[in-house]
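In: sequence and predicted structure below; questions after.
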Amino acid sequence: MQRRILIVVFPGFQLLDMAGPADVFGTADLIVPDGGYAVEVAAPGGGAVSAGNGVTVVAGALGEAAGTVDTLLVAGGLTVPEHVEDRELIADIVRLAAGARRVASVCNGAFLLAEAGLLDHRRVTTHWLSAGELGSRYADVEVDPDPLYIEDGDVWTSAGVLSGVDLALALVARDHGHPLARNVARGLVVYLHRPGGQSQFSTPMRAMTPRSEPLRELQAYIDANPGADLSVPALAARAGMSERHFSRVFTEQTGLSPGRYVERSRADTARRLLEVTGLPLAAVARESGLGTQETLYRVFRRHWRISPGDHRRRFHAKERREP
């Protein structure tokens, strides 16, 4: 029997919040037609609904949606603040969630789930730009702005926009196993089925670009040379500054201390090596500048909440070995 996926949209929704997961489930259904998915889109009032980018989709009437729903998935969009006040929309989400096996949101669609009371006393995520507001508006919701997606019981929430694809792949993996999820990812030419604990931010995204050209060059040097001496004294000398002045200026212009930036840059290098090479963990630790396997493990758990070995086994090494 197919699993019924009902995606909730509204005027001004983010098109990728709907289309990304819909294509993941649709592709899975092509591969496993007897145990796949049936995707439906519903909106208040139904009919033609315009996304925030002007593209129009035809949706069923949310108020008329009935029957068993396997997964209720709520999209996000710039107009979410308006729709949080739509009592009929929230009531329909509550009604459908009550009979669904699981509930999920993409991006700031989490606000609609929170307004429906479905996120109370749960750990959730959303787009990093909206995380602070979600936490302050809904005091009973524990908001973590870093992960790509979070599973808390039968409720799944994801970060911004394309992380909805990661969320949908995780749901497929939960239903049918990681091999099918990897095949779906391959079919959609998605580079990596990423673990939910992976951060929304790569090192360049986490740090601001320095105003000073010498510091921009130094930032690029750090990212390109993880195995070099990247201590504060060495970096300060390379920048032609005293250690104290360098630390202050670097932190001011990037938003991260030199030590923290270096660790995150090396952690990103280690992650890439795990994803695209077969190097032993000890070699990954050396090549990334982290030194030892113990440091690699500790840093990887801190940044992505998964061990280096699990990351490689679950998400990329198998994918590269398969024909």
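Out: Perfect, I can see it now.
In: from here on, contacts and neighbour counts on C-alpha atoms
Out: OK.
In: pull the contacting residues for the residue nearest to Gly46 when sequence neighbours are not counted.
Out: Nearest non-adjacent residue to Gly46, counting by C-alpha to C-alpha, 6 or more residues apart in numbering: Ala61, 3.7 Å away. Contacts of Ala61 were listed using C-alpha atoms under 8 Å, 6 or more residues apart in numbering, and they are Ala42, Ala43, Pro44, Gly45, Gly46, Gly47.
In: show me how to select, in ChimeraX, the buried members of those residues.
Out: Those of these that meet the burial criterion (16 or more other C-alpha atoms under 10 Å) are gathered into one ChimeraX selection, given here:
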select :42,43,44,46
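In: and here's the other structure:
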Amino acid sequence: MPQPPRTVLLVLFDHVQSLDVTGPLEVFTGAERLAPGSYRMRTASLDGRPVRTSSGLTLVPDLALGAAPDPHTLLVPGGEGTRRPDPALVEWLRARGPGVARLVSVCTGALLLAAAGLLDGRRATTHWAYCDRLAREHPAVTVEPEPIYVRDAHVATSAGVTSGIDLALALVEEDLDRETALTVARHLVVFLRRPGNQAQFSAQLAAQTASREPLREVQRWITEHPDADLSVDALAVRARLSPRHFARAFTAETGTTPGRYVDRVRLEHARRVLEDTSASVEEVARASGYGTPEAMRRAFLKALGTAPAEYRRRFHPVLPR
């Protein structure tokens, strides 16, 4: 017998972040188009009335939360409306949350789940700017500030905005198959898929952008050519500075040393290639600037606590290792 559609209920409230709603909504709706009967989408506010998002967009819900059927997936977005949670919304979550098969939050939606006691004793994440608040106000929650999303049994929390799309794609892959999730990702022109343990900050975001154009050009060059000679001497030539002056200026303007910046770019490149291609570990090591598989293995063990072959196994169980 065919499986009934999984009902995905998105909770709406005033000053919600619109992309936290529409991003996952587009993913699940896209999957439903590709696999009819897989999902049934519903949006609901406390009283069933339209809500105004933090960007001024008006969203019209399908129904009131009190009239909503029990969903398979309850998705709570974030936004300014989570800063001072509506007590009635928190109570509704406290009453209905424990009964759902899958509980999901995007961005500061985790604050609402935590306020309802639904994250107690669990690992969770939220937008980096609110991780400290989540940990301070809800000490029963183990807050992980680094990952873009965290899965703990049937509860999944994401870091915010675009990471909600990453998490939704991961759920579609889990519910249906990788090909469906990949097709949805292609239609949305996004990567399939950033792993949950990828840091909220990429190397480019974690480091400041240099103010001087020669140093910004070096940052771009490093990102686009991880397999090049990225020694301080070589990069200094590109910046038209002496090695000593370059190293000092790069660190002062980006907040990290050239070596650490290069290490992070190479690690990100290697992870992405392992996740998204069938290239061998040796090919990945060479393309990412490690030179040898052993050098890449040491970098992965130091940064991630796992070897490249094991890392790939999470995404492609049958691809070359």
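Out: Good, I have the coordinates. Bear in mind the structure is a predicted one, so any value in this text is a computation, not a measurement.
In: so what touches the longest helix anywhere in structure 1?
Out: With DSSP state H applied, the helix covering the greatest number of residues in structure 1 is identified as helix 258-276. With C-alpha under 8 Å, 6+ apart as the contact definition, helix 258-276 of structure 1 has outside contacts at 202-203, 207, 222-223, 226, 230-232, 247, 250-251, 279, 284-285, 287-290, 296, 299-300, 303, 308, 311-312, 315-317.
In: cool, stretch 208-219 of structure 1 as well?
Out: The set of residues external to stretch 208-219 of structure 1 that reach it, using C-alpha under 8 Å, 6+ apart, is Leu235, Arg238, Ala239, Phe250, Gln253, Thr254, Gly255.
In: cool, stretch 240-250 of structure 1 as well?
Out: Contacts for stretch 240-250 of structure 1 (C-alpha under 8 Å, 6+ apart): Pro210, Leu215, Val232, Pro233, Ala236, Ala237, Ala239, Leu256, Ser257, Pro258.
In: what separates the residue nearest to Gly46 of structure 1 from Ala98 of structure 1, distance-wise?
Out: Computed with C-alpha to C-alpha, to the nearest Å, the distance linking Ala61 of structure 1 and Ala98 of structure 1 is 18 Å.
In: and if you look at Val124 of structure 1?
Out: Val124 of structure 1 sits 19 Å away from Ala98 of structure 1, taking C-alpha to C-alpha as the criterion.
In: between these two, which is the more surrounded one?
Out: Ranked by neighbour count (other C-alpha atoms under 10 Å), Val124 of structure 1 and Ala98 place Val124 first, with 28 against 14.
In: count of residues packed around the residue lying closest to that one once chain neighbours are set aside?
Out: Setting aside the residues directly before and after it, Val124 of structure 1 is nearest to Val143 in space (C-alpha to C-alpha, 6+ apart), at 5.1 Å. A total of 21 residues lie near Val143 of structure 1 under the criterion other C-alpha under 10 Å.
In: next, count neighbours for Gly67 of structure 1.
Out: Gly67 of structure 1 is surrounded by 10 other residues when neighbours are defined as other C-alpha under 10 Å.
In: oh sorry, the question was meant for Asp152 of structure 1
Out: Residues within reach of Asp152 of structure 1, counting by other C-alpha under 10 Å, total 12.
In: tell me who's in contact with it.
Out: The neighbourhood of Asp152 of structure 1, defined by C-alpha under 8 Å, 6+ apart, consists of Arg122, Arg123, Val124.
In: aligned counterpart of the second one in structure 2, please.
Out: Using TM-score structural alignment to pair residues, one finds that Arg123 of structure 1 aligns to Arg123 in structure 2.
In: quick one: contacts for the closest residue to its match other than its chain neighbours?
Out: Closest residue to Arg123 of structure 2 in three dimensions, ignoring its sequence neighbours and counting by C-alpha to C-alpha, 6+ apart: Thr142, at 4.6 Å. Taking C-alpha under 8 Å, 6+ apart as the contact definition, Thr142 of structure 2 lies against Gly121, Arg122, Arg123, Ala124, Ala135.
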